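J.: structure for this input, please:
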Amino acid sequence: MKYQGLFEPIKIGKLEIKNRYAMAPMGPLGLGDCEGGWNDRGIDYYTRRAQGGIGLIITGVTFSDTEVEKPSFPNTPNSTYNPVQFVRTSREMTERVHAYGSKIFLQMSGGFGRVTIPTNLGEFPPVSASAVPHRWLDKTCRPLTVEEIHGIVESFGKGAYNAKRAGFDGVEIHAVHEGYLIDQFAISFFNQRNDEYGGSLENRLRFAKEIREEIAKTCGWDFPVAMRFSLKSLIKDFREGALPGEEFEEKGRDIEEGIEAAKLLEKYGYDALDVDAGTYDAWWWNHPPMYMEKAPYKEFAKITKEHVNIPVIMAGRVDNPDTALDCLNNDICDMISLGRPTLADPDIVNKIRTNKLSQIRPCISCQEGCMGRIQTYSLINCAVNPQAGKERLNTYNPIVKKKRVLVVGGGVAGCEAARVLAERGHEPVLYEAAGRLGGNLIPGGAPAFKEDDIALAKWYEDEMTRLGVEVHLNTKATEKEILDKSFDAVIMATGSRPKMFSLGDDEKVYSAEQVLLGQKEAGNNVIVVGGGLVGCELALDLAQKGKKVTIVEALDKLMAVNGPLCSANKEMLEKLIPFNGIDVVTGARVTGFNNGVLTATVGEETKELNADSVVLCVGYASENTLYNQYKNELDEVYLLGDARQVSNIMYGIWDAFEVANHI
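T.: Predicted coordinates:
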């Protein structure tokens, strides 16, 4: 087997795990019930990942304290609130997970403290180690009392005991990592206490030490306990994080102290370190967007592994099995942790084991279905996999009668519709006017940092072949095909077209698609009109290619109407704009472009900006002409994707799945 090294067993403490893959913890929002247990969605969700071959599942964050950060059910489970309910529902989950030979750890949190996302966890006053600013709210946190710390520690012992009773194979502590509450004690920037929990590193780690000892009291030292651990914080200041490659003064935990912390955590009895880097103040590090390189924690994991003798687990965009194997072979880490890739494809580990790499549905690191929805709606899903977090609800429906279905358009909506129809046993026939499938994935995936968009388009191409879907490229569907009585239903997924308007000298005014696909040469000095997601990503791509770029935006800030975007993606992109020397003019109304000069009105002032070209990124218009022309002549017809409403990849895929799964 090519990837044999990824499928060797490993031990955490005395617990043997069948392979080197863990499922990284991701907030289980929407997967709990009103009594602190797991709902059917949660049980199905984790069981499905075990079925897909993961060696160790680490649940998303759960709580044991019920006094300081009071539970707000059914957001996340709590192992002490109603122990009977927690054990009963957890037992059902762990038994199903164990049926597939997987092990499962409960991730237990000491609390969020200053990084509490208000929409998720209720209205309790924010707390922290000291009186420091909250990450999101205009509030100062209240320092925890010693009695409250002792209460949280005691709850860990009780919660871990309930987890052990429920069949969990161990727990992971959340965390000396990402700036959560226990990390707020560990980092001197947040901890200005002068009691036994402040001052020296040992004092600041006392909270973590006491948690490990309390769990040993209730569960024994043989019960495995891992620690989620960030070696380096990458904090420039409160709410200010550092970008990759940026020179700055570390205000949080630097590598030297991180090494000492790792050694102490091993000394305290932790059985593994689950390593990354960053904090909520530099959130893109802990939840790396597509703008972050693949496997960004390699340096931090390797340093950690060089200084401890317990297993090191590493997450962070390590979806490529060759990269994963190199990390093991080069002593960077001992296990690979996959979070978002297991949402995109729960079978990723089995597909790697059987070398079916072309069948792996890629994660595109958009974070719109996972972290974006967690932040905004307290739900965890996946943009490219509509079944994630909805395994039972969105199971493939059996068909009563096989139908022949015409699909017009080969963007994500058309491809997803055809894929789902074929999976269910229908006979889709797909027509695409362009020479390849993917629609807006193709120009959108042109920048180097959007490679996974191209991978998704390639995956759809491969799926059409695997499923035997009849595909007609370079072919526009005409009245003959649309009204062909051999089709039982028609799906119109004809996409959208970029909005364009005249500025005068229109020979040098282009669409983003024309520039991204290399159909037009933008020149060395480029003005991008429109500061939404498309405009900002295009500007970043051009700047990274050495162009001088200016973004001109009508609103008062960039990306004002995009969403819901995960804060990690949006904030990183916002900071990458000035970091890459891109100028920004906001509150500007463009009035013309002539003789290489763009004119724009900013307040009472008229600005003149020199440019070799202007690229319009001012949105898209639905292309629904065929639907409107024939909708009343067809018995069963559906309008999907941008043709119905201009949106994003996620809703194009989700809507297509919903419709195609019910034909």
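J.: going forward, measure contacts between C-alpha atoms and count neighbours the same way
T.: Will do.
J.: nearest residue to Arg204 other than its sequence neighbours?
T.: Ala186 (4.5 Å; C-alpha to C-alpha, 6 or more residues apart in numbering).
J.: my guess is the one you found contacts Ser200, does it?
T.: No - under the criterion of C-alpha atoms under 8 Å, Ala186 makes no contact with Ser200, lying 9.4 Å away.
J.: more neighbours: the two, which one.
T.: Ala186 (31 against 13; other C-alpha atoms under 10 Å).
J.: now the other sequence, so there's something to compare against:
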Amino acid sequence: MSGASLVRPVVLRGRTAPSRVLFGPHETNLARDREISDRHVAYYARRAAGGTGVIVTEVASVHDSDWPYERAPRAADAVPGWAAVVDACRPHGALVLAGLGHAGGQGSSAYGQQALWGPSGVADAASREVPMEMEQPEIDELVSGFSAAAVLAAQAGLDGVEINAGQHSILRQFLSGLTNRRADGYGEDRTRLLREVLAAVRSGLDRDATDDRVLGLRLCADELAPWAGITPEQGVATALAVAGAIDYLVVVRGSGMSVFATRPDLHVPPGFNRSICGTVRSALGAAVPVVLQGSVVDPAFAQAALDEGIADLVEMTRSQIAEPDLVTHVRAGTPERIRPCTLSNQHSIVRDPRNPIVSDEAEPRAGHETEDPPGDSRTRTGRARRSVLVVGGGPGGMEAARVLALRGHRVRLMERADRLGGALLLTAAVGGRERMGVLVPWWERELIRLGVEVETGVEADVPELDAAERAGTGVLLATGSRPGPRPYMSDVPVLSAADFEAGVLAAGSAEAALDLPAGVVVVHDPIGDWTGVGVAEQVAAAGRRVAIVTRDAVAGVQLSRTGDLVPANTRLQRAGVVRELYSLLRGVHGGRAVLEHVWTGERREIDCAVVLDCGHRLPEDGLWAAHPDLPRVGDCIAPRTVYEAVLEARRAAAEFDAVA
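T.: Below is the predicted model:
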């Protein structure tokens, strides 16, 4: 199979998928109770319409002992939803498979109010909860649960199922020496349970006398814990042991000790599983198609993996959340129009007590397909053209200009800086955040394609707005933000994070931007997001001594939402950054920063030559104050993320369109 075109059909067990691109299983929080909902249906159908070849639905629990997160689907409740997904995707040709699994000791007892199941009584690294060690009756129930779920999937008309033996999986826990310390047959041969489950699932799929339903397997081939966990060598051995029972294999990595490694954020280079996937593919030969997984976001990279025999199919899940029409654009020869995926995980990782809906910062319609929101950016025709002035060339301004132009209006965009991008350029200048910048050239290309008149290095003023309104031109403000007040006094230089990163861009490096007094650089981080951590890493890499001051128990506490909390603190430790925890910065005097403990009020001092302030920002709303009748979007309403700026830009453009 290797060497075939990414967008050409592929046959799996006699069933033809229209492309070799897979949309993999992931948490969405789209469920209604524990059912596959109408929101799921619209979400998957949109990716099918965009040309994806294989869709694997969100993993459904195969037994009542498993309820891993509040909105986790359950196979027993999923049949009507599965059938609806099949009906919605079938016109587009995509194969639809049910993700099936059991989280075991990585689950939660909060919802089912019963003990977790596991191969051994080993506490989970994250929850610290000890599961009940399964005896033969529970093992038999689990195997029967997988078989019954397969029967239900076949009854729903699905093309097959994918069994999860990767992250959050009891099957991986049985395969691993980290969690399987049994002395019985399931410990002596750790592949035994997986082989029994696959045999039972095949039997369940074939129960309706149809033997062409696809059986896929998501298999962890490296737990990144070589002292006891699954190693690549063991992963290959397991793949060989089960190759005759499956129709395709997805190679993944990670364990309960490294959940962040399965879908890491933008600090990890795309395509990180390429090597191990190639190793497994070489061992299997042509025995079973192998799927490359691991932050694959570039169609050219994906095609190269096929050409070089690394894989037979490629999973591109997050990139299709960001751009549902990815395959369509590749087929049309317009890959430059694919909306890039930043891999920031700010909206695509949703296994979170807040229960956020899966989405993407530059495509907020993702996950909200049933709502047909006012911010829908699809092209509109048959409307009166009108002139519009957009002030500000950050994410909000660029997206507003793009959508207005798509809707047929004549758009002029003014940006006071020398280039477009606004705060997104500064974000991408932070150490480790470079990938955030991939959105800027995409917007620039779209604005050129749509004929938007772009003026950079020009600052709009009140008379300009007055003149535009007198001429009947619509005006939309996207003027960004400015530094907020600082709750401390300092007699050493203080730079905001934005000013520092602007200096990095102007000077070409952090070293050049830090042409400031020698000594310790104190990074003031009252927010706890990626900014403070990234700035601290960047300054340390420039050779300066750094201390990051945070009121929280851990640096970058909000990074738990994107999966980067543990990696970020590991990077800080390796870089030699001193973490001043539970601390408030009260002032800097004579080269000494005064810190106050948030609980006790105890004060102490540390050396400080420069402060880089990563505190809150305020709207840059001077123009709006003079024209409060004008619509505004993004940070000039309230400084937040790209997601809110893009969403508000679409809504404002749609409202303008309705008025026009």
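J.: if we can go back for a sec, how close does the aligned residue in the second structure for the residue nearest to Arg204 of the first structure sit to Glu188 of the second structure?
T.: Alignment note: Ala186 of the first structure maps to Leu175 in the second structure; criterion TM-score structural alignment. Leu175 of the second structure is 11 Å from Glu188 of the second structure, where distance means C-alpha to C-alpha, to the nearest Å.
J.: cool, and Val523 of the second structure?
T.: Counting by C-alpha to C-alpha, the gap from Val523 of the second structure to Glu188 of the second structure is 52 Å.
J.: so if I had to pick from the two, which one is more boxed in?
T.: Using other C-alpha under 10 Å as the criterion, Val523 of the second structure and Glu188 rank with Val523 on top: 31 against 12.
J.: how about that one, what does it touch?
T.: 532, 535-536, 546-549, 611-614 (C-alpha atoms under 8 Å, 6 or more residues apart in numbering).
J.: mind listing which of those residues are in helices?
T.: 532, 535-536 (DSSP state H).
J.: give the contact list for the counterpart of Ile637 of the second structure in the first structure.
T.: Aligned by TM-score structural alignment, Ile637 of the second structure pairs with Arg644 of the first structure. Applying C-alpha under 8 Å, 6+ apart to Arg644 of the first structure gives the contacts 493, 622, 624.
J.: repeat for Asp505 of the first structure
T.: If you count contacts by C-alpha under 8 Å, 6+ apart, Asp505 of the first structure has them with 593-595.
J.: what do we get in the second structure for it?
T.: By TM-score structural alignment, Asp505 of the first structure lines up with Val492.
J.: distance of that match relative to Thr381 of the second structure?
T.: 58 Å.
J.: can you name the next helix or strand after the longest helix belonging to the first structure?
T.: If you go by DSSP H, the first structure has its longest helix at helix 146-165. Proceeding N to C from helix 146-165 of the first structure, the next assigned helix or strand is strand 170-176, under DSSP states H and E.
J.: and that following strand with helix 146-165, angle?
T.: 150 degrees (axes from the mean of the first three to the mean of the last three C-alpha atoms, to 10 degrees).
J.: which of the contacts of Val523 of the second structure still touch in the first structure?
T.: Using both residues aligned by TM-score structural alignment, their matches' C-alpha atoms under 8 Å, the first structure keeps these contacts from those: 532, 548-549, 611-614.
J.: farthest pair within those residues?
T.: Gly532 and Val611 (11.6 Å; C-alpha to C-alpha).
J.: more neighbours: which of these two?
T.: More crowded of Gly532 of the second structure and Val611, by other C-alpha under 10 Å: Gly532, with 26 against 23.
J.: in the first structure, what sits opposite that one in the alignment?
T.: Match for Gly532 of the second structure (TM-score structural alignment): Gly535.
J.: cool, Ala261 of the second structure as well?
T.: Checking TM-score structural alignment: Ala261 of the second structure goes with Trp285.
J.: and the closest residue to that match other than its chain neighbours, what is it in contact with?
T.: By the measure of C-alpha to C-alpha, 6+ apart, the closest residue to Trp285 of the first structure outside its immediate chain neighbours is Gly278, 5.0 Å from it. Counting by C-alpha under 8 Å, 6+ apart, Gly278 of the first structure makes contact with 177-179, 230, 232-235, 284-286.
J.: of those residues, closest to Phe190 of the first structure?
T.: Out of those, the member with the shortest distance to Phe190 of the first structure (by C-alpha to C-alpha) is Gly179, at 8.9 Å.
J.: do you know how far the closest one is from Tyr291 of the first structure?
T.: 22 Å.
J.: quick one: the helix or strand hosting Arg402 of the second structure aligns where in the first structure?
T.: Using DSSP H and E, Arg402 of the second structure falls within helix 395-406. Helix 395-406 of the second structure corresponds to residues 412-423 in the first structure, going by TM-score structural alignment.
J.: how many residues are close by the closest residue to Pro83 of the first structure other than its chain neighbours?
T.: Sequence neighbours aside, Asn162 is the residue nearest to Pro83 of the first structure in space, at 6.6 Å (criterion: C-alpha to C-alpha, 6+ apart). Using other C-alpha under 10 Å, Asn162 of the first structure has 22 other residues around it.
J.: could you do Ala99 of the first structure as well?
T.: Neighbour number of Ala99 of the first structure under other C-alpha under 10 Å is 12.
J.: over to Asn562 of the first structure?
T.: The number of residues near Asn562 of the first structure, taken as other C-alpha under 10 Å, comes to 14.
J.: same check on the one 10 residues further on?
T.: Taking other C-alpha under 10 Å as the criterion, the count of residues near Met572 of the first structure is 22.
J.: map it across to the second structure for me.
T.: So Met572 of the first structure corresponds to Pro567, using TM-score structural alignment.
J.: hang on, Gly101 of the first structure in a helix?
T.: No - counting by DSSP: H, G, I helix; E, B strand; the rest coil, Gly101 of the first structure is not part of a helix but coil.
J.: can you map out the strands along the stretch 451-600 of the second structure?
T.: 453-456, 474-477, 481-483, 489-490, 494-496, 521-524, 546-549, 578-580, 583-589, 592-597 (DSSP state E, counting those that start in this stretch).
J.: the second structure: matching residues for the longest helix of the first structure?
T.: Going by TM-score structural alignment: helix 146-165 of the first structure matches residues 136-155.
J.: before we move on, the earlier item: which strands or helices does the helix or strand harbouring the match of Ala261 of the second structure pack on?
T.: Remark: Trp285 of the first structure resides in helix 283-286, with elements defined by DSSP H and E. In terms of contacts (3 or more C-alpha pairs under 8 Å, 6 or more residues apart in numbering; DSSP states H and E), helix 283-286 of the first structure is packed against helix 567-579.
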